[in-house]
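Peer 1: Sequence isn't available, so here's the structure alone:
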């Protein structure tokens, strides 16, 4: 039962809504600890240059969920290590692109980047009558570098805290409120050993715009420090069991800054806000399971860049003004449904995405409206020797509307080509096929080894992905 409730895609449909600290006691019916080691490889011909052409490496991951580890106490924890090579990055020498964009250090040469990631987290939830009080803490670190020119050194860390309370408002329903805090810090430095043939270093401000005073030729870049922190909150109305209505609403608000060691003032500041919501219904009986949900995620990022003056004094660069110059909008609307029986599940889904990115002066813009339609199916065989499962996921991406305008680009920098390649990837219309096969053995009553193979192929962007995983559950 413990293995099946983690493999079944209909359970994933439900369990992802029970990840807040005060909801963890209702997430799974049985305790389980998976330990796994994976090798993965991903390659694309068309891609966003700042994300790379793909990656390959290995990953170690373990998660433990202990229901009633002590009377009325649920414990959980996670440890993860990942070592990989990100292939063919260009116009970025930072790690954590999703966090720091659009304010990254860039050059036109780039190359592969070696990355190590560490993650540790854990939490506890205590049931007190109809109440549940829970808390969790987590830490993530990312170290990345390159041993040939250009030579970036990136060190980043993230501290996360979460607290929550839930109450059984009706016999079969619970209501919960959860609050989280996150603090992120990142140090970036870029050096060159060769003095001849060095590319210019750009301090990007969005859509290829960069700070002309700070950017240029040098033997090494300034030390760049990033900080970001903020809060997130969520309220939920969910069933205690496997059937019932589901509702969730959340808000995340983060503020960040980029600072150069040559100035006492921040070079850039930004705010990032995400509004999220979900509503749905699930039903499970002895014979059938079915349900559906609708969700939205509305992300808005707004950035400010500083204007500096260099008077040659020892105090370095002086900020004389600042301008609100960057806007980023990513709105995602998702519909999905499930239907199936104990051994099979079908999940059709549709996703509508609106994307817009703007830089004010000179005016630059790219936008796209995309529709993703797909269906995922899974079949599980209960065998005497274990559990075997296969799944297939088919998806088509369709471009509904797009527009781009890139004004005032200096020739000879490679920035125009970079923007066009990124836009081509953004507006591509691939058809993808993904498949997964997994076999869980029954070695003993307590220990269940497993092996899993996964692959994906996509047209137009010519993506090829595969992974192999071995592990055990106990």
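Peer 2: Arrived safely, thanks for sending. Note that the structure is a prediction, hence the values are computed from the model and not measured.

Peer 1: can we go C-alpha only for contacts and neighbour counts from here?
Peer 2: Noted.

Peer 1: Please verify my assumption that residue 301 contacts residue 331.
Peer 2: No: counting by C-alpha atoms under 8 Å, residue 301 does not reach residue 331; the two are 11.5 Å apart.

Peer 1: right, and residue 470 touches residue 450 too?
Peer 2: Yes: with contact defined as C-alpha under 8 Å, residue 470 reaches residue 450; the gap is 5.9 Å.

Peer 1: who's more crowded, those two?
Peer 2: residue 450 (22 against 18; other C-alpha atoms under 10 Å).

Peer 1: Identify the residue spatially nearest to the more buried one, adjacent ones excluded.
Peer 2: Leaving out its chain neighbours, the residue that sits closest to residue 450 by C-alpha to C-alpha, 6 or more residues apart in numbering is residue 440, at 4.2 Å.

Peer 1: tell me the SS of residue 11?
Peer 2: helix (DSSP: H, G, I helix; E, B strand; the rest coil).

Peer 1: That one and residue 294, how far apart?
Peer 2: Remark: distance between residue 11 and residue 294 (C-alpha to C-alpha, to the nearest Å) = 17 Å.

Peer 1: Same check on residue 34?
Peer 2: Counting by C-alpha to C-alpha, the gap between residue 34 and residue 294 amounts to 30 Å.

Peer 1: Please compare the first structure with the one that follows:
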């Protein structure tokens, strides 16, 4: 997966619009988010994602949603090898929250999703951008299937002006291929998210939050055809792999363990001139453990992030601006061992640790600005317009030998839509958007392609895709039936992109939701 991590965020910009069934860019909004007006003006706050006490500042004090959604996408030339050439995903979810002023806040969510990633190569792990550069891959590939289960629950209690809360989330996932070589991934992801906030008066709220995340993935690869073996490449970055241990075999086993800690501060103000500011620091470490009891690879990644939002309400109209930014730097360390003994009966090997060397460094920066104006023409009709700009920079450098890959781009877009409400409260929502991505600078220096299969078959096609300009158009519609005690919403969206060299990508998403 030689260039996955430095490019992970870049992939998200395209995948998010085309409903990719796996990876960082999820098919739908993250589980647990209740977004009733998903095709109209967006929920601009992010505080409720960071801390369970953040729900208190949302405009609605209560939401409950039951939904089913389906997405399908197909690509030709606008995809990375490990991303696949198409896919589909289905998800069913129940989520909600409630705020009782001066008493308590609750939030909960549960979801099940399943999907297929078609013709994916150079990828035998889940969450490749999190585990990069030390992934495992084979050159054969195939269709990847997965199932994911998500549970979340949180509660916060008022103590005068203070609010204390805790949210717990768990994600379980199984992914596999049905043809040789047959990787099977089992993922457990558990997090604890405590938060505290203080109401300062005049609509101001100050908060602190933290989050601890424990992540574990087991990768087991088997070959069922008798007498057949495959090479499982232990990737090291920029297309390189561990030549000593990447040999033909009939099975492979590896564990990934990750500890992640986040701490941040939140400042919010409600009212006619509302704003929100979130600043956080995150640190993540990932260690790789082989089936022979070695721990050959270790990554450490500190990251700082900022979100700022402002919303001015003017009667039935509103102006909203949001700014997001992140900066992170990851270091990858390789460990060398000497084999001391090996038990012939149990096959247990004992290794002596010799040294640890810094091999791979990744620098990532991202900034996004969005300005939206909601124009209320009447109590029943409103229009909205939005402009968005996004910049990304990613650079990976391998220390010895000195190789690198650098990609940066600018993405500009515009959106418009309307919302019309009927006499019985039924609502029609329409949305259109157009985006254009253009590169702002890229370079690559890597091993000779004829000597490195990972460079020839994965890295160079990935680099070509990431440096390709493209134009994207999207459209969506939703209709909500309002009845006493509940709302039923039917919605659908679609997008089409075309790029250099005849490349293209398209996707659709449909769903039905019930709000109580």
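Peer 2: Ah, there it is. Quick caveat: nothing in here was measured; it's all calculated off a predicted structure.

Peer 1: Give me the TM-score for this pair.
Peer 2: Remark: TM-score between the superposed chains equals 0.93 [TM-score structural alignment, normalised by the length of the first structure]; 467 aligned residues with a C-alpha RMSD of 2.0 Å.

Peer 1: before we move on, the earlier item: which element is the alignment partner in the second structure of the residue nearest to residue 450 of the first structure on?
Peer 2: Residue pairing (TM-score structural alignment): residue 440 of the first structure is matched to residue 480 of the second structure. Using DSSP states H and E, residue 480 of the second structure sits in strand 470-483.

Peer 1: which outside residues touch whichever helix or strand comes after that strand?
Peer 2: Heading C-terminal from strand 470-483 of the second structure, the first helix or strand you meet, by DSSP H and E, is strand 486-499. Outside strand 486-499 of the second structure, the residues that touch it by C-alpha atoms under 8 Å, 6 or more residues apart in numbering are 17-18, 78, 468-482, 504-516.

Peer 1: And the longest helix anywhere in the second structure, what does it pack against?
Peer 2: Under DSSP state H, the helix in the second structure containing the largest number of residues is helix 4-15. If contacts are counted by 3 or more C-alpha pairs under 8 Å, 6 or more residues apart in numbering; DSSP states H and E, helix 4-15 of the second structure sits against helix 128-131, strand 349-376, strand 381-398, helix 460-466.

Peer 1: what's the matching range in the first structure for stretch 193-210 of the second structure?
Peer 2: Aligned using TM-score structural alignment, stretch 193-210 of the second structure spans residues 162-179 in the first structure.

Peer 1: swap in stretch 385-395 of the second structure?
Peer 2: The alignment of stretch 385-395 of the second structure onto the first structure (TM-score structural alignment) spans residues 346-356.

Peer 1: Then stretch 322-333 of the second structure?
Peer 2: So stretch 322-333 of the second structure sits over residues 293-304 in the first structure, by TM-score structural alignment.

Peer 1: Mean deviation, the matching stretch versus the second structure?
Peer 2: Stretch 293-304 of the first structure differs from its equivalent in the second structure by a mean of 1.6 Å after superposition (mean C-alpha distance after the TM-score superposition for the first structure).

Peer 1: Show me how far that stretch is from its chain's centre.
Peer 2: How far stretch 293-304 of the first structure lies from its chain's middle: 14 Å, per C-alpha atoms, centre = their mean, to the nearest Å.

Peer 1: now stretch 421-431 of the second structure
Peer 2: Using C-alpha atoms, centre = their mean, the offset of stretch 421-431 of the second structure from its chain centre is 32 Å.

Peer 1: So what would you say the end-to-end distance of it is?
Peer 2: Stretch 421-431 of the second structure end-to-end distance (C-alpha to C-alpha) = 15 Å.

Peer 1: The aligned partner of residue 438 of the second structure in the first structure and residue 139 of the first structure: what is the separation?
Peer 2: Using TM-score structural alignment as the criterion, residue 438 of the second structure maps onto residue 398 of the first structure. According to C-alpha to C-alpha, residue 398 of the first structure stands 38 Å off from residue 139 of the first structure.

Peer 1: Same question for residue 355 of the first structure.
Peer 2: According to C-alpha to C-alpha, residue 355 of the first structure and residue 139 of the first structure sit 31 Å apart.

Peer 1: hang on, the earlier thing: would you turn the helices and strands packed on helix 4-15 of the second structure into JSON lines with distance to residue 113 of the second structure and mean neighbour count?
Peer 2: Below are these laid out as JSON lines (distance: least, C-alpha to C-alpha, whole Å; neighbours: other C-alpha atoms under 10 Å):
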{"stretch": "helix 128-131", "distance to residue 113 of the second structure": "19", "mean neighbour count": "22"}
{"stretch": "strand 349-376", "distance to residue 113 of the second structure": "29", "mean neighbour count": "18"}
{"stretch": "strand 381-398", "distance to residue 113 of the second structure": "30", "mean neighbour count": "20"}
{"stretch": "helix 460-466", "distance to residue 113 of the second structure": "28", "mean neighbour count": "18"}
